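**Q** A predicted structure for the sequence below; I have some questions about it.
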Amino acid sequence: MNGEHPLKPADMPIVRDDIRTGMTAEAIKNDLLENLYYIQARIPKLATRNDWYMALAYTVRDRMLERWGMAMESLHQSSRAVCYFSAEFLPGPHLANAMMNLGIYEQTREAVAQLGLNLDSLIAQEGEPGLGNGGLGRLAACFLDSLASLEIPSIGYGIRYEFGIFDQEIRDGWQREVTDKWLALGNPWEIPRPEIAYYVPLGGHTKQYHDKQGRFRVRWVPAHVVKGLAYDTPIPGYHVESVTLLRLWKSEACESFDFQAFNKGDYYGAVEDKVASETISKVLYPNDEPSLGKQLRLSQQYFFVSCSLQDMLRIHHLAGGAPDAFDKRFAIQLNDTHPAIAVAELMRLLVDRLAMEWDRAWEITQNTLSYTNHTLLPEALEKWSLPLFQKMLPRHLEIIFEINRRFLEDVRLTYPGDNERLRRLSLIDETDDRYVRMANLAAVGSHAINGVAALHTELLKETTMRDFYGLFPEKFLNITNGVSPRRWMVLSNPGMSGLISDALGESWICNPQDSISRLEYFADDAAFREAWRKVKQENKRELARLIEERTGIVVNPESLFDIQVKRIHEYKRQHLNALHIITHYIRLKRNPSLDAPPRTVIFGGKAAPGYVMAKLIIKFINAIAEVINSDPDVADRLKVVFFPDFNVKNGQRIYPAADLSEQISMAGKEASGTGNMKFSLNGALTIGTLDGANVEIREEVGPENFFLFGLAAEEVLDLKAQGYNPWASYERNDELREAIDLVRSGFFSRGDRDLFQPLTNELLSRDEYCLLADYPSYIVTQDKVGRAYLVQDQWIRMSILNVARMGKFSSDRSIREYLEKIWRVESLRAAGKQENDKS
């Protein structure tokens, strides 16, 4: 056999030093084969598409690990690092993003082609981590991308949900939730760290005692202890040597099997603790309507916060830091109220575990923590009942009571005799069972509180957190959200991005705020406009193919693609969009020669499983689609599509194809929005209210390039203060009345007059989100949209100007503002430059 192994395939590569780090197509191909053999244990002729995908993912990951080592070193050496606490992260698929950021996309395509494989097919094989419900998780992922690209020492902390947000299927027009088994085929991007594990106590009671120095102390005696194990995912920056760490926690039992119970014949009891412990990280955000759902959700939040803080204390100790310098080492950003228990947990760890004096521990806690508010909706500001808190976190309740006592003493000194203000500011809501107010806890325990759009921050100061603003005006500031131009432009819209790079060079990719504005000069270039139009049309053709594949509906790529994709919620007003569709349909039936462009209206988004009205809105949209799409009278003029299972992967196909972006929430309800930014950055024009970041988008792109309608936030308040009567709006507008009456007649429900009655009754009796008040303005503005789209050359010019003026909405700008205004953290690039200057 001439010394050859009899089972060694002929194409098995020769191992070379650069096989795991080389950036050439040859090195990548060799590493791919190596990983197929030695990690997937497959030979090429027997390998499945998933085997090849896994091997390729490991090959790309290999090229991150050297940078990973540098990043870990920087965490120990940096003067201060950012820790982003978020219950949600939605990074989307990793493979294509990692290849792009590493600068090996084309080399990888060549490598897999040499092996007879198709790169696009392997990219499509990857699922996506469903570690979030929507915008909050997508924002967190953009922020990690920017932290890495700006070379900021940082860690994202969250939960490794075994089952993420549900996959959505549409059956007979209704949403059906299907388990998201995103880990079923393996996750090559994560690195398990079983040696990095922490114990998280739950339940039980506390004991008071005095230590050897005579100091008053409290010991928590838990009823149950869960172990949290770390799973690390590298997040590479764009064309830099930096990699950010995403560390997610999986819950396990401290002892997975009880031999005593087993030996007694209690077979179920032997694994009961394992099952209960693993439940914490089993599924994303359980339905918290039942009491057990609330208990599990609070357990999840505390679990990941406790693991993360213990991990940070370990890192701080390994770096030689003293406990009372913790705030000099780390800046923690609380992404909404979900991680707000960090205020009490950090105090517990400092006071109970490290025996620190209360006042010094409180100073460290406030200096370390900052809080981002994402909502003005009272129901979204979490509250936990005292009985539940006492049952789950007895020591934390004591700490919160003590924080509250000291805080309210200060408030009394500032506002003597103002008991009503004390009641509003208290960390404890005294109604019913009494509740812990998590937003109040976050506000008191943080040194900075930021809103996420200029309007949102002003409303936050004027309404939701007015009393805190009066007490701590210096804490409040605005940092408008942004999205990653790498993920949401370069990767998802390569045609348009390539066109921009050909015109401007590639500096805009990492510095759009300063660079992309130069695109304005090309808006008046006829050849450039034609190239832009062709890119947009190809994106629309691609989405049309996908729509037919997923829904069976054939749509015209030449039609106006009018798109609304976001979480389904009454305040986001997908049903206002639906009323316009009905009105437009009635007009087309009456006047087939109506001077309006063909229109394809596309919806996408998930409704929370327990949100009955939101699920009815999905059924409503699909019912309208069923009637209109089967009507030959309007077949070439109007189509309606509900695109199922909207997520990052699908969003990357949808945003680049949009002509019109629907941002139609009632003014004053949307904190910021990031979908509005993704649409505009991809050349869609916006129809929207003055809500959230729409206000700033309109300021940037110009009023002439934005289709504004509806009441402003203050006008909504005035209308409601005067006693808003939606029935009067219905009676005085003929088209509105005709549209609603058609729904009530059963026309869109196969004659069933009761099906959509809850929806129409709500609109006619209460209309909390002012759909009927905004309907006339919306219809008039949609008519303007139609007329503008008919003048295609001018529409394309407006599209180019939108992109050229959207540089502000990069997440890089957002992160720079956090760095300067809140975190006071320096990039590795800047630190290295200073070190070189000294030497």
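**A** On my side now, so go ahead.
**Q** hey, let's count contacts and neighbours off CA atoms from now on
**A** Will do.
**Q** Is the closest residue to residue 569 other than its chain neighbours in a helix, a strand, or coil?
**A** Nearest non-adjacent residue to residue 569, counting by CA to CA, 6 or more residues apart in numbering: residue 614, 5.5 Å away. For residue 614, the assignment made with DSSP: H, G, I helix; E, B strand; the rest coil gives helix.
**Q** how close does residue 614 sit to residue 217?
**A** 49 Å (CA to CA, to the nearest Å).
**Q** Between these two, which has more neighbouring residues?
**A** residue 614 (23 against 14; other CA atoms under 10 Å).
**Q** show me the residues around the more buried one that make contact.
**A** 568, 569, 570, 607, 608 (CA atoms under 8 Å, 6 or more residues apart in numbering).
**Q** Ok, residue 436 next?
**A** So residue 436 contacts 383, 384, 385, 386, 389, 427, 428, 429 (CA under 8 Å, 6+ apart).
**Q** all helices of the stretch 701-839 of the chain, in order?
**A** Taking DSSP state H, counting those that start in this stretch as the test, the helices found in the stretch 701-839 of the chain are 713-721, 726-732, 734-744, 757-765, 771-790, 792-804, 811-818, 828-838.
**Q** Comparison target below:
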Amino acid sequence: MLIEKSLLKSKIENQVGVLFNKSIDEANEFEIYQGLSKALLETISKNWLETRKKYETGKQAFYFSAEFLMGRALGNNLINLGLDKEVKEILKEIGFDLNSVEATEEDAGLGNGGLGRLAACFMDSLVTLNLPGQGYGIKYKNGIFKQKIVDGFQVETPETWLRYGDVWTICRPCEEVVVEFGDGKVRAVPYDMPVIGYGTKNVNTLRLWEAKAMEELNLKAFNDQDYDEALKDVNAAEDISRILYPNDSTNEGKKLRLKQQYFFTSASLQDIIRKFKKIHGTDFEKLPEFVSIQLNDTHPVIAIPELMRILCDVEGLLWNDAWAIAQKTFAYTNHTILSEALEKWWIGLYEEVVPRIFQITQRIHFQFLDLLEEKFPKDKERRERMSIIQGNLIHMAWLAIYGSFATNGVAALHTDILKHIELKEWYELFPERFLNKTNGITQRRWLLEANPELSKLITELIGDKWITDFSQMKNLEKYVADEKVTDRFLEIKSEKKKQLAQFIEKTQGIKINPDSIFDIQIKRLHEYKRQLLNILHILDLYYRLKENPNMEIHPVTYIFGAKSAPGYMRAKGTIRLINEVAQIINNDPEIKDMIKVVFIENYNVSSAALLFPAADISEQISTAGKEASGTGNMKFMINGALTFGTLDGANVEIVEEAGIENNYIFGLKVEDIEELKKKGYDPHVPYEKTKGLKRVVDALIDGTLNDEGTGLYKELYDSLLKGASWHKPDQYFVLEDFEDFRKTQEKINKDFADRKVWAKKAWINISNGGKFSSDRTIEEYAKEIWKIASQKI
């Protein structure tokens, strides 16, 4: 027992008194949440300190990420501390419900999509495995945005999660550092968030940086009553950590994004070097022996020239010595093959924002050209393709591969594509640096916490070792023929569907049938993820039902959840289309609830915790070869949803583990797409030949659907059939895959009727989800890349 129940209750009462000058019987749920959280922080503080001291003399891994999508902290921390039952009892004694108290916590606005949620899962696994690791990122004052759906359109409003501060972060003002840009300096103030492991006393740290001006006020300007000028520097500095992913459609937005990236990487490196010197002095050749830095995608790659600046300019090392150290310190995770997501910076902007870093990047570029000249003296074109600086653009992914000792993909298929197609020339140059690390998710957040009913059944059957050793899930497979077990699973799934239905009715005002098939697609809105294919099929199904009201069909509820980047108009058009089709179908009495469409407003970690356990079908329908991994597919799988998707990303490994016969795979494979591209793909062929397809595509422009004169639907139509200057028509093969998508959906609908067979398929998926724990992923990183070992306090 970490703490006696009576003592914890006393601490909660004390904290409510200190924070709000109130007694327990005067406090409301938010005040109880604050007091409880502070009491827990007090309880773990000794272990947190002891963990930090234990780690500081050995090797540590540092995870640099622009996002950490942590979700709510209280519930997860209570489960990891083993205090959830005790706290529930304490709160009941003083007249409060734990769920209501938890609901007052805002989701931390530190991430947006899979990249950030992966980073959060990795933090959980690091500490649960007692591994010496720490995260570094930005303490964004606002998340990317809070999504409102107004007349079917996405409207962005501020996601002010820090309106009343954050009880889970502790300011460390004595460890602030200064970051210098071309136009001045800012202070980086560190805030530490404890990362609490399951079944361990270890408490790791996520350090987040907040940007502050060197001076909080221009007093002269203020006294001169020029109030805007008085706060000009303050606002410019604080803009750096004001919002996650500011719109970069303008030059000013791009500058701010680059400033964010340099700000947190520079501050983090200064912090790491300061701590290294405290223990090891100035023998920087030892830095790779004690420090391994993982660059999560290209956002933090500017850390490579920044470390060179610190080692050469500040610490006085020779260039070659510093470069050898840097290359042995950094490792890079590639999360995408999409060219637009591989960051490239215009040299004029880069030089303006970080002039010294530009000079260093240039030198790295020329050094790499010398290497290419040596390796490929007769291949000028190859040297040009691989150059870090090409024309007026700096290729950050190329800098990352050259400046690191390891480059990993995040699923077997993704890594294979990197090695043999997208990064083939790099793999030929540095074959020893490329390796795969299939992503994973933490079963503690996405099964133990999100689905306590299913977790209880699993523990009854195989014990509780699965919570920290997910390979134990394989022991469930022997129960696949046990109808008592699979019937209990179906009862649990039914209960989770009812809970989600209640949530949707309460928040969306839509009444859905819990006995319908819950077909769910929840992920960032992007063309390659093909939410457009999904909604076009739903519209086609609606038209067919209108023509044939007696069509045999099991009722289906199609559920979407997604945010579009503020400047991504095609994605916004798809959101509008989903919501308009939902309005048409949900309000048509002739359909008689045979199909319903729901768009979850402001999809986040908290709503995800309801959606994954309730799903029957997991829509993972990205164009083959475009999704690096996906992690939503894993969360669905371990909660007993069947994957309906392409052979893309981690879907490939999911069907390898659980069997293709227990999932639903459709569509073009990577090799099919390559062949189709060679022949010359014409989307007009499926558009004309596929029954019903022309009707739904034309609905975008023939007046059937109404985008309120925005032109969003015309843009979607043109993307499918006309293309644009920067891409060919239907570049994600929506129309080509439509017919197979529809056939597979029909098979799903038919198969769902046999509940016992369906339950067996779901149970096999659950039983074979063991590979997809982030614990396994982190163990591989620790052993094969970071070379760190468990350090248990």
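**A** Received, thanks. Keep in mind it's a predicted model, so treat the numbers as computed, not measured.
**Q** Now check the second structure for the residue matching the residue nearest to residue 569 of the first structure.
**A** Mapped onto the second structure by TM-score structural alignment, residue 614 of the first structure lines up with residue 571.
**Q** again with residue 500 of the first structure
**A** Using TM-score structural alignment, the partner of residue 500 of the first structure in the second structure is residue 458.
**Q** my hunch is that its match is in a strand, does that hold up?
**A** No - counting by three-state DSSP, residue 458 of the second structure is located in no strand; its state is helix.
**Q** sorry, back to before: so for residue 377 of the first structure, which of the helices of the stretch 701-839 of the first structure sits nearest?
**A** With CA to CA as the criterion, residue 377 of the first structure lies closest to helix 713-721 of these, at 13.8 Å.
**Q** Now do the closest one and helix 771-790, the angle between them.
**A** 150 degrees (axes from the mean of the first three to the mean of the last three CA atoms, to 10 degrees).
**Q** What range does helix 713-721 of the first structure cover in the second structure?
**A** Structural correspondence for helix 713-721 of the first structure: residues 670-678 of the second structure, per TM-score structural alignment.
**Q** contacts for the matching stretch?
**A** The contact list for stretch 670-678 of the second structure, computed with CA under 8 Å, 6+ apart, reads 624, 625, 647.
**Q** before we move on, back to that, redo the contacts of residue 436 of the first structure as a markdown table? Include distance to residue 23 of the first structure.
**A** Below are those laid out as a markdown table (distance: CA to CA, whole Å):
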| residue | distance to residue 23 of the first structure |
| --- | --- |
| 383 | 51 |
| 384 | 52 |
| 385 | 55 |
| 386 | 57 |
| 389 | 53 |
| 427 | 55 |
| 428 | 57 |
| 429 | 58 |
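**Q** now, which of the residues you listed lie within helices?
**A** 386, 389 (DSSP state H).
**Q** What is the corresponding segment of the first structure for stretch 422-440 of the second structure?
**A** Using TM-score structural alignment, stretch 422-440 of the second structure pairs with 464-482 in the first structure.
**Q** Stretch 608-619 of the second structure now?
**A** By TM-score structural alignment, stretch 608-619 of the second structure lines up with residues 651-662 in the first structure.
**Q** Tell me how far that stretch lies from the chain's centre.
**A** Remark: stretch 651-662 of the first structure is offset 17 Å from the chain centroid, using CA atoms, centre = their mean, to the nearest Å.
**Q** cool, and stretch 336-350 of the first structure?
**A** That offset, for stretch 336-350 of the first structure, works out to 22 Å (CA atoms, centre = their mean).
**Q** Which residue numbers in the second structure does that stretch align to?
**A** Going by TM-score structural alignment, stretch 336-350 of the first structure lines up with residues 297-311 of the second structure.
**Q** That stretch spans what distance, first to last residue?
**A** Stretch 297-311 of the second structure: ends 23 Å apart by CA to CA.
**Q** who's in contact with that stretch?
**A** 64-66, 261-262, 265-266, 269-270, 295, 317, 319, 322-323, 326, 330, 332-335, 342-343, 356-357, 360-361, 396-397, 399-400, 403.
**Q** May I see the PyMOL selection of the buried members of those?
**A** Selection of buried members from these for PyMOL, criterion 16 or more other CA atoms under 10 Å:
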select buried, resi 64+65+66+261+262+265+266+269+270+295+317+322+323+326+330+332+333+334+335+342+343+356+357+360+361+396+397+399+400+403
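**Q** Inside helices: which ones of the contacts of stretch 297-311 of the second structure?
**A** Taking DSSP H as the definition of helices, the contacts of stretch 297-311 of the second structure contribute 261-262, 265-266, 269-270, 319, 322-323, 326, 356-357, 360-361, 396-397, 399-400.
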